[in-house]
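S.K.: What follows is a predicted structure for the sequence shown.
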Amino acid sequence: MTIQEIQNEIIEEFSMFEDWEERYQYMIDLGKSLPLIQEQYKTEDNIIKGCQSKVWVHAEMQDDKVVFTADSDAIITKGIIAILIRVFSKQHPKDIIAADTDFIDEIGLKEHLSPTRANGLVSMIKQLKMYAIAYQTQLS
C-alpha cells in the first residue's frame, strides 16, 4: 500500500467513531499493536527530542524500504507513534520524505492533543523523516 492509501484508511477508521473518547481508546488499542522496539535500541540516541513522554524509535533498511519500530512510556503517545509507523514503515525513503501529513488534521488529532503532545507529534514526524533522509542519502 502507498502512504496515501494508508492515510486514507486511517481517516476512514477514525470517521467511524462518534467522539474523541472513542478515538482515544482506538489510539490506545493501536499502541498495543505497535511493532515494539527491541530493548537494545531503547537508548538515549533513539529517544525523540521534544516529546514530553519518552518515545524511542529505531529504523533500519530492509529491501530498500525503511522499517520502523518504536515504544513509548505513555499510552496515548504510544498510539500516536503507532499511527505514524503504520503510515511510514515499509516505505521507500523518497516516499516518506515527500509525504504530507494532512491526514493528521483530517482526523482532528492535532487539535485534540495538549500543546506538549502536539509538539511531540511534530517531533515524531520530523524524526521519522530524518531517518528517511539519512537512508535516501545512502542510496544516492
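M.R.: Alright, I've got the coordinates. Numbering: from 1, shown residues only.

S.K.: contacts, neighbours, all on C-alpha from now
M.R.: Noted.

S.K.: quick one: the strands in the chain?
M.R.: For the chain, the strands defined by DSSP state E occupy 55-62, 65-72.

S.K.: Which among those is found nearest to Asn46?
M.R.: Proximity to Asn46 (Cα to Cα) singles out strand 55-62 among these, at 5.1 Å.

S.K.: so how far is the closest one from its chain's centroid?
M.R.: 11 Å (Cα atoms, centre = their mean, to the nearest Å).

S.K.: Need the winner for burial among the strands of the chain.
M.R.: strand 65-72 (a mean of 22; mean count of other Cα atoms under 10 Å).

S.K.: quick one, that strand and strand 55-62 angle?
M.R.: Using axes from the mean of the first three to the mean of the last three Cα atoms, to 10 degrees, the inter-axis angle of strand 65-72 relative to strand 55-62 is 160 degrees.

S.K.: hang on, the earlier thing: using JSON lines, lay out the strands of the chain together with distance to Lys90.
M.R.: JSON lines is the format used below for the strands of the chain (distance: least, Cα to Cα, whole Å):
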{"stretch": "strand 55-62", "distance to Lys90": "8"}
{"stretch": "strand 65-72", "distance to Lys90": "5"}
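
S.K.: adding another structure so you can compare the two:
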Amino acid sequence: MSSIPEIQNEIVEEFSMFDDWMQRYEYMIELGKSLPLIKEEYKTEDHIIKGCQSKVWVHAELEGDELVFTADSDAIITKGIIAILIRAFSHQKPQDIIDADTKFIDEIGLKEHLSPTRANGLVSMIKQLKLYAVAYQTQLN
C-alpha cells in the first residue's frame, strides 16, 4: 500500500496533466463516480459532514489497523472532492492520517478554484476524516 504522501503526489501529478480548470472539474467528477459508496444504512444525520453546503456522508471503520472510508454526496463536484480525500486517506493507519498534511490540496489549486462555501466544505471534510482517525487511534491505544 502506498503511503499518504505518495498518494498525494500521484494526485498532484494527475491534476498537473490538465491545462485548465474545466478539465480538472471533469476529472473530479470522474473521480466521484469511482468513490467507494457508503452503505444506505449510514446515510444518516450522524454521518453528514457539518459545514458543507451539499450533503456529504462519510463512514469510517477499522479493518485491521487501517481506517477505511466510504462516502457519498448529493452534488457531483463535492462527490469528487471527497473522493480525492478518501483516496489519500483510506486504507491508512489512523496515526498516519492524523499526522498527514494536506498541502497537496493547495498544490493542485483546489481551494482557490472553489466557491467560498465549497472551500469551507473541503476544510470540514478534512477535519471530519482526521476526527475519525483520532477516535480510532484512541481505540487502538
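M.R.: Now that the structure is in, tell me what you want to look at. None of these values were measured; they are calculated from a predicted model.

S.K.: what's the closest of the strands of structure 1 to Pro115 of structure 1?
M.R.: So among the strands of structure 1, strand 55-62 is nearest, using Cα to Cα, at 16.7 Å.

S.K.: what's near enough to touch the residue most central in space within structure 2?
M.R.: Per Cα atoms, centre = their mean, the C-alpha nearest to the average position across structure 2 is that of Leu85, at 2.1 Å. By Cα atoms under 8 Å, 6 or more residues apart in numbering, Leu85 of structure 2 lies in contact with Ile126.

S.K.: repeat that with 7 Å
M.R.: If you count contacts by Cα atoms under 7 Å, 6 or more residues apart in numbering, Leu85 of structure 2 has none.

S.K.: try Phe68 of structure 1
M.R.: Taking Cα under 7 Å, 6+ apart, we find Phe68 of structure 1 in contact with 57-60, 85, 89.

S.K.: Check Asp29 of structure 1 too.
M.R.: Applying Cα under 7 Å, 6+ apart, no residues contact Asp29 of structure 1.

S.K.: The residue nearest to the centre of structure 2 and Leu110 of structure 2, how far apart?
M.R.: Distance, Leu85 of structure 2 to Leu110 of structure 2, by Cα to Cα, to the nearest Å: 12 Å.

S.K.: residue contacts, the closest residue to Ile49 of structure 2 other than its chain neighbours?
M.R.: Among residues not flanking Ile49 of structure 2 along the chain, Val56 sits closest, at 5.7 Å (Cα to Cα, 6 or more residues apart in numbering). Residues near Val56 of structure 2 by Cα under 7 Å, 6+ apart: 48-49, 72-74.

S.K.: Try it again at 10 Å.
M.R.: 43, 45, 47-50, 71-75, 78-79, 82, 121, 125 (Cα atoms under 10 Å, 6 or more residues apart in numbering).

S.K.: Next, the buried residues of stretch 119-135 of structure 1.
M.R.: Residues of stretch 119-135 of structure 1 classed as buried by neighbour count (16 or more other Cα atoms under 10 Å): 120-121, 123-125, 127-129, 131-133, 135.

S.K.: mean shift of the helix ranked longest in structure 2 relative to structure 1?
M.R.: What stands out as the longest helix in structure 2, according to DSSP state H, is helix 116-140. Following superposition, helix 116-140 of structure 2 is found to deviate from structure 1 by 0.2 Å on average (mean Cα distance after the TM-score superposition for structure 1).
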